[in-house]
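A.B. asks: please work out how this folds:
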Amino acid sequence: MNTRLTRTLASVTFVLAVLCGLAFVGTAVTHMLDDGAVCVQTDFWRNASIGEGLPIGKGVKASSSATRLCQDGPSTGQRAADLGGELPWLLFGSLALLLFSRLLKAVLRQGPFTDTVSRRLSVLGWFVALGAPLAGLVVGWSQSWLVGSMAPVVGSGPTVSGPMVLILAGLAAVIWGKIMRDGVRMREDLEGTI
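C.D. replies: Next comes the predicted model:
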């Protein structure tokens, strides 16, 4: 096992987790203090044009294809919903990197095949498997609500956005953690009988 590489990787992932956390806080603060327009991209009216009488709210500017809507002087709710399109993935990334960094530190301290490492791998797996769709749902709901606040249309409900393949990666980590935990117990039983 290359401890120098593992130590470097643990340090890099911790620094990236901190940077994602700082980006999360910085984006939230600067965006809420910003007094500019809020824009959202939608594919709901992909084949429509503004001349067809689409129900666009007061103060909303739309692109000619009606796929980009911008609200000058947005409400606090609209500004918060706009943040809901960015912040969930920053928070998810920061926490996932932090959990991965803790996993690598446990590998450095105790070795790769220990009960602590298998538990931390399972925790990381569950976090990724459940956190990815949750973050995607928050992003989808926020964007859907923002579009609805600018151009109310029945049927433009929330969606789930983002890389949902992360669910499979998270479940694979959970399974691998379980396999490792069983292997650790078998090794301890074997050492106890010898």
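A.B. asks: C-alpha only now, for contacts and for neighbours.
C.D. replies: Fine.
A.B. asks: middle-most residue in this protein, spatially?
C.D. replies: The chain has W89 as the residue nearest its centroid, 2.8 Å off, counting by C-alpha atoms, centre = their mean.
A.B. asks: which helix or strand contains that residue?
C.D. replies: Using DSSP states H and E, W89 sits in helix 87-110.
A.B. asks: that helix - contacts with which helices or strands?
C.D. replies: Other helices and strands packing on helix 87-110, by 3 or more C-alpha pairs under 8 Å, 6 or more residues apart in numbering; DSSP states H and E, are helix 3-33, helix 115-150.
A.B. asks: outside of that helix itself, list whatever touches it.
C.D. replies: Residues outside helix 87-110 that contact it (C-alpha atoms under 8 Å, 6 or more residues apart in numbering): 3, 6-7, 9-11, 13-14, 16-21, 23-24, 27-28, 112-113, 116-117, 120-121, 124, 127-128, 131-132, 135-136, 138-139.
A.B. asks: okay if I get the helices and strands packed on helix 87-110 as TSV plus distance to T159 and mean neighbour count?
C.D. replies: As requested, the helices and strands packed on helix 87-110 are exported to TSV (distance: least, C-alpha to C-alpha, whole Å; neighbours: other C-alpha atoms under 10 Å):
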stretch	distance to T159	mean neighbour count
helix 3-33	22	16
helix 115-150	5	22
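A.B. asks: another one to check against the first:
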Amino acid sequence: MTEDRKMLEPMATVVSVALRILLGLLTVGVVVSIVRGSWGGSFVCITDESTTSSVTPLPAATEIGAQVDSIPRYCAEEPGAYLRFLDELTGLPSTLLLISSLFLLHRLLQGAAREGVYTMRTAARFRLLGWWLLVGSLVVEITEANARAALLAELAKSVDFTAWAWLEQDMWTFPSLAVLIGLGLLSFARITRAGTSMREDLEGVV
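C.D. replies: Below you'll find the model as predicted:
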């Protein structure tokens, strides 16, 4: 499968190196947090982007016609375990999705280099990675949005946490790029499967 291995470069090498670097950074972060005895920094902060008001700046601070907005930012100086957990939950799922997606992509490329691009296993790995990105990106975005909404409700008296707070407070952004990549990978899975069937048919004729 030398030709297939050549076709997958330099992507296979880049993914392998990136995966090792991210795993190394994650391990170092966990070790440092354990040594320090706490997760995150000294402060836990959240910005309420749904509440924006205009302020009157100093005359020399802005150009003519410019406007300055004030967006409230709430911080807890001595956050407890629950606030730290919510703070970690606002970003950690994205990191885990990135690392797990790179792992699946690394496994796909390694398998394709070893067994060949046009195989049923490669098609199955394309399909797995596609669904993982498609569903995982939506789950991660909703999870992080809920964590941000819950954190804001803990720090701001004027905000209550509800089942739809993450939508009402503009905490959620549709992961359009990840969804498009996931759909593209599912299409590649079908193409690879069709190519594999054609290849098997040709080999049977020959």
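A.B. asks: where does stretch 83-103 of the first structure end up in the second structure?
C.D. replies: Under TM-score structural alignment, stretch 83-103 of the first structure corresponds to residues 88-108 of the second structure.
A.B. asks: oops, could you answer that again for stretch 166-182 of the first structure instead?
C.D. replies: Mapped onto the second structure using TM-score structural alignment, stretch 166-182 of the first structure spans residues 178-194.
A.B. asks: and the contacts of the matching stretch?
C.D. replies: For stretch 178-194 of the second structure, contacts defined as C-alpha under 8 Å, 6+ apart pick out 117-120, 122-127, 129-134, 137.
A.B. asks: re the thing from before, nearest to P163 of the first structure, out of the helices and strands packed on helix 87-110 of the first structure?
C.D. replies: P163 of the first structure lies closest, by C-alpha to C-alpha, to one member of those: helix 115-150, at 7.5 Å.
A.B. asks: angle of the next helix or strand after that closest one against helix 115-150?
C.D. replies: As assigned by DSSP H and E, the chain's next helix or strand after helix 115-150 of the first structure is helix 166-193. Computed by axes from the mean of the first three to the mean of the last three C-alpha atoms, to 10 degrees, the angle separating helix 166-193 of the first structure from helix 115-150 equals 170 degrees.
A.B. asks: and helix 166-193 of the first structure, how far out from the chain's middle?
C.D. replies: Centre-to-centre, helix 166-193 of the first structure and its host chain are 26 Å apart (C-alpha atoms, centre = their mean, to the nearest Å).
A.B. asks: compared with the second structure, how much does stretch 7-17 of the first structure deviate?
C.D. replies: Once the two models are superposed, stretch 7-17 of the first structure sits on average 2.8 Å from its counterpart in the second structure (mean C-alpha distance after the TM-score superposition for the first structure).
A.B. asks: give me the distance between the two termini of stretch 171-180 of the second structure.
C.D. replies: Stretch 171-180 of the second structure has an end-to-end distance of 21 Å (C-alpha to C-alpha, to the nearest Å).
A.B. asks: buried ones in that stretch, by neighbour count?
C.D. replies: Residues 171-172, 178-179 are the ones in stretch 171-180 of the second structure that count as buried (16 or more other C-alpha atoms under 10 Å).
A.B. asks: in a markdown table: these, plus distance to L109 of the second structure.
C.D. replies: Shown next, in a markdown table, are these (distance: C-alpha to C-alpha, whole Å):
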| residue | distance to L109 of the second structure |
| --- | --- |
| M171 | 35 |
| W172 | 32 |
| A178 | 19 |
| V179 | 21 |
